[in-house]
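Visitor: Sequence and predicted structure, then a few things I'm wondering about:
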Amino acid sequence: MGALVAYGLLFYTDDQFKSWQIMFLIFGIITIAVGICIIIFLPDNPMTSKLTHAEKVLAIERLRENRTGIESKHFKWHQFAEVFRDPQTYLIVIIVASMNISNAAVSSFTSLIIKNIGFTTKETELLNIPNGAVSIVSIVTASYCASRYDQRCLCVIASLTIGLLGGCLLAFSPKDMKAAQLAGNYLTQVIGSALPILYSLAGANAAGHTKKVTMNAILLMAFCLGNILGPLTFRTKDEPDYIPAKIALVVTVTLAIIFAFMLRFFYGWENRRRDARHEGEVHQENSEFWDLTDRENREFRYKL
């Protein structure tokens, strides 16, 4: 949608606004409107929703399987501190930050990359359309596979690997191979599909309300850090090919893949350790609804 609107605005000739200003106004107003609708119509939790009593019970009962506890308004300092003692925090943060360095760089400079391959401005905007299509299809596909096969880490790795292939095509294919360069640009859009799965991993594997909220805040900071650093890799002195930026893309995605493997190994190892240590323990009734962290709840098992 964005590429189509940008292409249409290339034909705008009035002096009252610049085309990019109209672009910001259009999508900015839509974003604000959606945000207001979310505040008005989406409930904070099942108890404040318009569900029937039976539906609220069903919604809360689903938490038994997750074992992540229920909302608590009481801030617990020991849960806050536990986030910084938990290895999964640092593994997920490194993955999110490093993958978003490349994702932000490509997203911000995708038009410049396509134009420098050898296309006109109007051709560039039209060739930007598949970027959005690739993003949508890859997010839906990766999320479906993660849910269908219950292998979130492997889906993250698969998405990043496809993005890595795209980065390699951009960085190392000959400049006269336009098709390879363009395909590389499109494949890098798959990197973003790993992000919702990583948020899902953090939500499923960080139990305890204070710990979960703190983990979400840290992930947001990691996301922002990657988005700040990414565009800085495209330097004026490296134009028009920006080879150092493209190599940085390859390196950061490779780093994210390595740490995604480490994260999956950590979860598997921790589950096996808990199975061996707590074998034969009796289940404590309704412990799923206690505000315990994943490290405090001995029955908790990490999603892979």
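Guide: Everything's here; your move.
Visitor: hey, let's count contacts and neighbours off CA atoms from now on
Guide: Fine.
Visitor: mind checking the SS state of Phe234?
Guide: Under DSSP: H, G, I helix; E, B strand; the rest coil, Phe234 falls in the coil class.
Visitor: Count the neighbours of Gln181 for me.
Guide: Using other Cα atoms under 10 Å, Gln181 has 24 neighbouring residues.
Visitor: From Leu126, how far off is Ser107?
Guide: Plainly put, Ser107 is 15 Å away from Leu126 if you go by Cα to Cα, to the nearest Å.
Visitor: Can you pick out the residue with more neighbours from these two?
Guide: Between Ser107 and Leu126, Ser107 has the larger neighbour count (other Cα under 10 Å), namely 19 against 15.
Visitor: ok, and here's another one to check against it:
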Amino acid sequence: MSVDKEKQSDIKVHTCPIEATQPAANAQQDVAGVFISSIVARDDADELLAPPSLKETKALLRKADLIIVTLLQFALSWSLHCIQNADHTVMGSVDKVAIGSAAVLGMRKDAKLVGQEYAWTSAIIYFGAIVAIIPSLVLMQRLPTNLYISTMVLAWGVITCCLVPSRNFADLMGVRLLLGLFESVIFAGFGLIISMWYTRDEQPFRTAIVFSTLSSVMNGLLATACVQYKGTALAQWQLLFLLVGLITSAWSLLMFWLLPANPTTAWWLTMRQRVIATRRMTESRTGMENKTFKVHQAVEALVDPKTWFYFLINIALNIPNGGMITFNSIIVQSLGFSLTKTTLLGIPTGIISWISSLVFGYCAVKTGQRCYSAVASCLIPFIGTILLYKIPRTNTGGSLASLYLVYFYWGPYIIMMGAVYANTAGHTKKMIVYAIGEQRSRTQLTTAYIGYCVGNIVGPQTFKAKQAPQYTGGIIAMLSCYGCAIVLIFIYRMYLVHLNRDKEGQKPEPQDLGPQDASAEIDQWQDLTDLKNPRFIYKL
């Protein structure tokens, strides 16, 4: 139902200044602000901008969960699986579980890897990621996010297939490095998409699902299937890489079709649903998307202490990740299990890691205490690491149980990733922060991801081949890192409390999201950073 003439006249008068300044506003306004401006000028503005019912919101979330979360989760699982499998086959990557699989499927023997060469094939991917992260972020801001990410997923699949003909250390290092160059967009890109669709309170649970360790489960199943392969055309580890590469490539085609650049362009949403999806993000105050690179936001990201907290915390959490997952299958096999059982026993690690992220992520949201939940989740892998070292390898059951406890490491990682997304605003700043620290604010994005890479480079090197099967150096490094992570998270929380105290009294008043308030809402989509926005409140 369209508005009557009187209301229509009011809207036109109210929005004239917006339309008149639209060209200049586009550089400053978030894409959501531009979208809402166009809706205000429509004849059916009243109907489109009416406050959403609970039923409408739930229907929107169901559709977003079904399409966005599913697309990202499986793309990430297969891409990490590729990198893992590549890892498992001498490419220790995001999951490193696959690196272990490839290792026990004959990769090390066929490629004639000696000494620390296996560890380096796992670490090299992160050197490529560090080199490519800045150019990747620039391209992602200039190009449609959905098309860029879908293209990268296709590249992962194709490059993974290139691992099949690799025959030596040099071949593996070259392909793995290339994988890293294209893999650098994973955490930043996927994190940005989640922050476009979900509020800060909704992000932790979705983050836990998307960045799940489902790839470990897939890796275990595929690796076990490859063990049964008795043909001579391909080695078992080559078959593993080929399957993963082909599945990843096929999934990218689905992403090209269904993944939108942002909620305002989702073709599978009605116009009313696009408006609801956009306006519900107003309260998050983290912005949706802006294609203009802003130098002042990049500078702020680099001088913001939060960025470097993310960086250091990510290093501390990912040194254990990089080392343990790379050598997981090798440790399991050292307990006396057959090849088939070794690959099957890798499946529970993914399930345990995922459960830890879901449980502690849920606790973080329900209690409103992200940092305390992250600290609590660090204690379980800390204890598991101690037990893994103290229990003799002759105690097969105890050693295996300890190893599984270590896989609770994914909980603190996911929670802190969600903290990055929730506490960073400003599109350019988010890009930078996500990359430095890890995965979901622009400036802090770069820092977070580089921290993730550094941790995964250092981790495998702490596990010395000559110390097998105890790997004393790796165990000491893991315990030290979990201790450092706990201290850093506590300090980070204290800093957030300090920032919130400075912003007391500036909390936004509850707003009616009706048509009459649309112009005031547009003013809020000015792509402000968290430090510049007086209404931004940090999640503890």
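Guide: It's in. Bear in mind the structure is a predicted one, so any value in this text is a computation, not a measurement.
Visitor: Once you drop chain neighbours, what's closest to the most centrally placed residue in the first structure?
Guide: Nearest residue to the geometric centre of the first structure (Cα atoms, centre = their mean): Leu195, 1.4 Å. What sits nearest to Leu195 of the first structure in space, not counting adjacent residues and going by Cα to Cα, 6 or more residues apart in numbering, is Val96, at 7.1 Å.
Visitor: Can you find the partner of that neighbour in the second structure?
Guide: Alignment note (TM-score structural alignment): Val96 of the first structure maps to Asn314 of the second structure.
Visitor: Name the helix or strand for the equivalent of the residue nearest to the centre of the first structure over in the second structure, please.
Guide: Alignment note (TM-score structural alignment): Leu195 of the first structure maps to Tyr413 of the second structure. Here Tyr413 of the second structure, judged by DSSP states H and E, is contained in helix 410-422.
Visitor: quick one: what's aligned to Ala119 of the second structure in the first structure?
Guide: Counting by TM-score structural alignment, Ala119 of the second structure has no partner.
Visitor: Wait, Ala119 of the second structure touches Pro460, no?
Guide: Yes. Taking contacts as Cα atoms under 8 Å, Ala119 of the second structure lies within contact range of Pro460: 5.3 Å.
Visitor: Touching both of the two, which residues are there?
Guide: Shared contacts of Ala119 of the second structure and Pro460, defined by Cα atoms under 8 Å, 6 or more residues apart in numbering, comprise Thr326.
Visitor: and Pro240 of the first structure, how many neighbours?
Guide: 14.
Visitor: who are the neighbours in contact with it?
Guide: Neighbours of Pro240 of the first structure in contact, by Cα under 8 Å, 6+ apart: Asn116.
Visitor: ok so, going back, relative to Cys155 of the first structure, how far out is the residue nearest to Leu195 of the first structure?
Guide: For Val96 of the first structure, the distance to Cys155 of the first structure (Cα to Cα) stands at 14 Å.
Visitor: go on, Leu182 of the first structure?
Guide: Taking Cα to Cα, one finds Leu182 of the first structure at 24 Å from Cys155 of the first structure.
Visitor: Also Leu225 of the first structure?
Guide: Counting by Cα to Cα - Leu225 of the first structure and Cys155 of the first structure are separated by 23 Å.
Visitor: which of those two has more neighbours?
Guide: Cys155 (24 against 16).
Visitor: With adjacent residues omitted, what lies nearest to the residue mapped onto the more buried one from the second structure?
Guide: Mapped onto the second structure by TM-score structural alignment, Cys155 of the first structure lines up with Ser373. Distance criterion Cα to Cα, 6+ apart; nearest residue to Ser373 of the second structure, sequence neighbours excluded, is Ala364 at 5.5 Å.
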